[in-house]
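Novice: could you work out the structure for the sequence below:
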Amino acid sequence: MPTVVRALLIALLLTGLPIGAAVWLSDGAEPTPRSEPTPYESIPLEDYDTTVVDVARSGFCDRISPDAVSAALGADAKDNTSYANGDKVELVPRETDVAHEYGCTYVGPHGTEARAWVFAPPVTAERARQLVDEATGIKGCRRQQPAPAYGDPGVALVCGYAKDDFASYRGLFGDAWLTCSLGLPRSTPEQQLLDRTGKWCVAVAQAASGG
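Specialist: Coordinates of the predicted model:
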């Protein structure tokens, strides 16, 4: 066999060996398992350090876990709405106004409702203390003391209406005033209402902080 031809055959043989080995190894290798998404796990408010949370004064509702909404309502939401700063929305029943906040509302069966919103303008510590005083003066509401911290300053309320009780946590995170609330049937024990609201508010704070 001529020397040149022999050299070409050897070169082709040497080139093919790594390719063949790679194919053989890939055929025999176990497929890499796909990582499963981490299941949602609610966090009690008393176990969540709100002093290190930096909330942005911007939209956040698309980052709230649907599982967190379902856990708060006790079922999947039947309806949900969200709004941004400057939108015309029904902030209270039968009254439409221009919103100066970013927020969302989730409605479940039997009138259950979960809400969250953050003021668009910055809030100072002095103004936050005024907001705490204003909240404690809302008719039909009573302040919960002691209560897990939700911002600084912050306040926890339980408000009674015709058929439902609403619990809410609201407080200052940096210069952002964040509020979250949960409404459940009046037959719900108050401590259960507060516990579920606290977990809902943790999910809200996590979404609003991007964490």
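
Novice: going forward, measure contacts between C-alpha atoms and count neighbours the same way
Specialist: Fine.

Novice: tell me where this structure has strands.
Specialist: The residue ranges that make up the strands of the chain, judged by DSSP state E, are 79-83, 88-92, 95-98, 101-107, 113-119, 141-143, 154-160, 164-173, 176-185.

Novice: packing partners for the shortest one?
Specialist: With contacts taken as 3 or more CA pairs under 8 Å, 6 or more residues apart in numbering; DSSP states H and E, strand 141-143 sits against strand 154-160.

Novice: rewinding a little: show me the one of the strands of the chain that comes nearest residue 211.
Specialist: Checking the strands of the chain against residue 211 by CA to CA gives strand 164-173 as the closest, at 13.9 Å.

Novice: give me the distance from that closest one to the chain's centre.
Specialist: When distances are taken as CA atoms, centre = their mean, to the nearest Å, strand 164-173 is centred 15 Å away from the chain's centroid.

Novice: what does that strand contact?
Specialist: Contacts made with strand 164-173 from outside it, assessed by CA atoms under 8 Å, 6 or more residues apart in numbering, are listed as 50-51, 53-55, 123, 125, 128, 132, 150-160, 177-186, 193-194, 197-198, 201.

Novice: list buried members of those by neighbour count.
Specialist: Among those, those classed as buried by neighbour count (16 or more other CA atoms under 10 Å) are 50, 53-55, 123, 125, 128, 132, 150-160, 177-185, 193-194, 197-198, 201.

Novice: list the residues that contact the residue nearest to residue 205 when sequence neighbours are not counted.
Specialist: If the residues on either side of it in the chain are set aside, residue 205 comes closest to residue 55, at 7.1 Å by CA to CA, 6 or more residues apart in numbering. By CA under 8 Å, 6+ apart, the contact list for residue 55 reads 173-174, 176, 178, 205, 208-210.

Novice: swap in residue 181?
Specialist: Listed by CA under 8 Å, 6+ apart, the contact set of residue 181 reads 114-116, 166-169, 197, 201.

Novice: residue 10 versus that one, what's the distance?
Specialist: For residue 181, the distance to residue 10 equals 76 Å [CA to CA, to the nearest Å].

Novice: and for residue 139?
Specialist: Plainly put, residue 139 is 92 Å away from residue 10 if you go by CA to CA.

Novice: picking that back up, would you turn the contacts of residue 55 into a markdown table with distance to residue 73?
Specialist: As requested, these are arranged in a markdown table below (distance: CA to CA, whole Å):
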| residue | distance to residue 73 |
| --- | --- |
| 173 | 25 |
| 174 | 29 |
| 176 | 26 |
| 178 | 20 |
| 205 | 17 |
| 208 | 19 |
| 209 | 22 |
| 210 | 22 |
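
Novice: want to put them side by side, so please do this one too:
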Amino acid sequence: MSDVRRPALATALTALLLLGATACTDDAPKAPAAAPSDPATPLEDLDTGSLVIVRDAFCDRVSPAEVEAVLGAEVDTSTSYDNGQPAQLSDRVKDVAHEFGCTWTATDGTVGRAWVFAPPVTPARARLLVKAAPDEAGDGCTRAGDAADFGAPSVAVVCDGPKRHEASFHGLFGDAWLSCSLTLPADGAGAGSTDRQALLDRTGTWCVDVAQAAAAGSG
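Specialist: From the prediction side, this is the model:
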């Protein structure tokens, strides 16, 4: 499997935000009641300003059909973790999580991830996260300045190298810092194009699903 890493943004800078955490159970994402949107909504068509994101577990509200649609293959494994729980935050970092997150891996190695910080984030700290995102994501990662907004402020990052093809969006919704990413196999075995814009568009659609699931708990 390719060397996929969730951008280290949530690992390197979460320490700025955290005062404590409450341990929760480690359950894989459950099947939600909501049906997948059809057709898929591009990120630029989503009114992110109207969404109220809950800083809580949301993985069970992400539709399995939407997950498989964005991965382009059947889901092989899925994991989730809660605030205060030991978790594998990246390929190289295992620590106590101060976020709620989930990962879905397809049979072809494509990986979809989503996570929201448990502590509230101020606009000033969000700007720090935006600035740090490309460097924290790793080598070969750059900011996609022409990407659609994902909260305010927000940032999109594309990583294109021999070990991974990855796009991610991170943004502030009220006081909730929400992130989502899509990583394709480095060997090109995954479904879909590794073209930069195509990957950004596909990840944006995934992030729409994530944002709607994370906002569903606000009602």
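
Novice: what's the match for the residue nearest to residue 205 of structure 1 in structure 2?
Specialist: Residue pairing (TM-score structural alignment): residue 55 of structure 1 is matched to residue 53 of structure 2.

Novice: ditto for residue 120 of structure 1
Specialist: Taking TM-score structural alignment, residue 120 of structure 1 has residue 118 as its aligned residue in structure 2.

Novice: surely its match touches residue 83?
Specialist: Yes. Distance between residue 118 of structure 2 and residue 83: 6.3 Å, which falls inside the contact criterion (CA atoms under 8 Å).

Novice: tell me how many other residues crowd the nearest residue in space to the match of residue 120 of structure 1 that is not next to it in sequence.
Specialist: Nearest-residue entry for residue 118 of structure 2: residue 99, 4.5 Å, with adjacent residues in sequence omitted and distances by CA to CA, 6+ apart. Around residue 99 of structure 2 sit 27 other residues, with neighbours defined as other CA atoms under 10 Å.

Novice: swap in residue 8 of structure 1?
Specialist: Using other CA under 10 Å, residue 8 of structure 1 has 11 neighbouring residues.

Novice: ditto for residue 108 of structure 1
Specialist: A count of neighbours around residue 108 of structure 1, defined by other CA under 10 Å, yields 21.

Novice: and the nearest residue to it once chain neighbours are set aside, what does it touch?
Specialist: With CA to CA, 6+ apart as the measure, residue 77 is the residue that lies nearest to residue 108 of structure 1, at 4.5 Å, once sequence neighbours are left out. By CA under 8 Å, 6+ apart, the residues touching residue 77 of structure 1 are 69-70, 106-109.

Novice: which position in structure 2 pairs with residue 77 of structure 1?
Specialist: Correspondence of residue 77 of structure 1 to structure 2, assessed by TM-score structural alignment: residue 75.

Novice: so who does the match of residue 120 of structure 1 touch?
Specialist: Listed by CA under 8 Å, 6+ apart, the contact set of residue 118 of structure 2 reads 21, 55-56, 83, 98-100, 176.

Novice: 6 Å instead, please
Specialist: Residues touching residue 118 of structure 2, when contacts are defined by CA atoms under 6 Å, 6 or more residues apart in numbering, comprise 55, 98-99.

Novice: hmm, back to that, any idea which of the strands of structure 1 gets closest to residue 27 of structure 1?
Specialist: Nearest to residue 27 of structure 1 among these is strand 79-83 (48.9 Å), distances taken as CA to CA.

Novice: which parts of the closest one are buried?
Specialist: 82-83.

Novice: that one vs structure 2, average offset?
Specialist: In the superposition with structure 2, the aligned residues lie an average of 0.3 Å away from strand 79-83 of structure 1, counting by mean CA distance after the TM-score superposition for structure 1.

Novice: give me the residues contacting that strand.
Specialist: The contact list for strand 79-83 of structure 1 (CA under 6 Å, 6+ apart) reads 102-107.

Novice: again, but for stretch 151-159 of structure 2
Specialist: By CA under 6 Å, 6+ apart, the surrounding residues in contact with stretch 151-159 of structure 2 are 48, 130, 140-144, 165-173.

Novice: buried among these? Make that a PyMOL selection.
Specialist: Buried members of the contacts of stretch 151-159 of structure 2, identified by 16+ other CA under 10 Å, are gathered into one PyMOL selection as follows:
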select buried, resi 48+130+141+142+143+144+165+166+167+168+169+170+171+172+173
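
Novice: ok, the contacts of strand 79-83 of structure 1 vs residue 41 of structure 1, which is closest?
Specialist: Within these, the smallest distance to residue 41 of structure 1 is 19.3 Å, found for residue 106 (CA to CA).

Novice: show me what contacts the residue nearest the centre of structure 2?
Specialist: Residue closest to the mean C-alpha point of structure 2, counted by CA atoms, centre = their mean, is residue 180 at 1.5 Å. With contacts taken as CA under 6 Å, 6+ apart, residue 180 of structure 2 has the following neighbours: 113-114, 168-169, 207.
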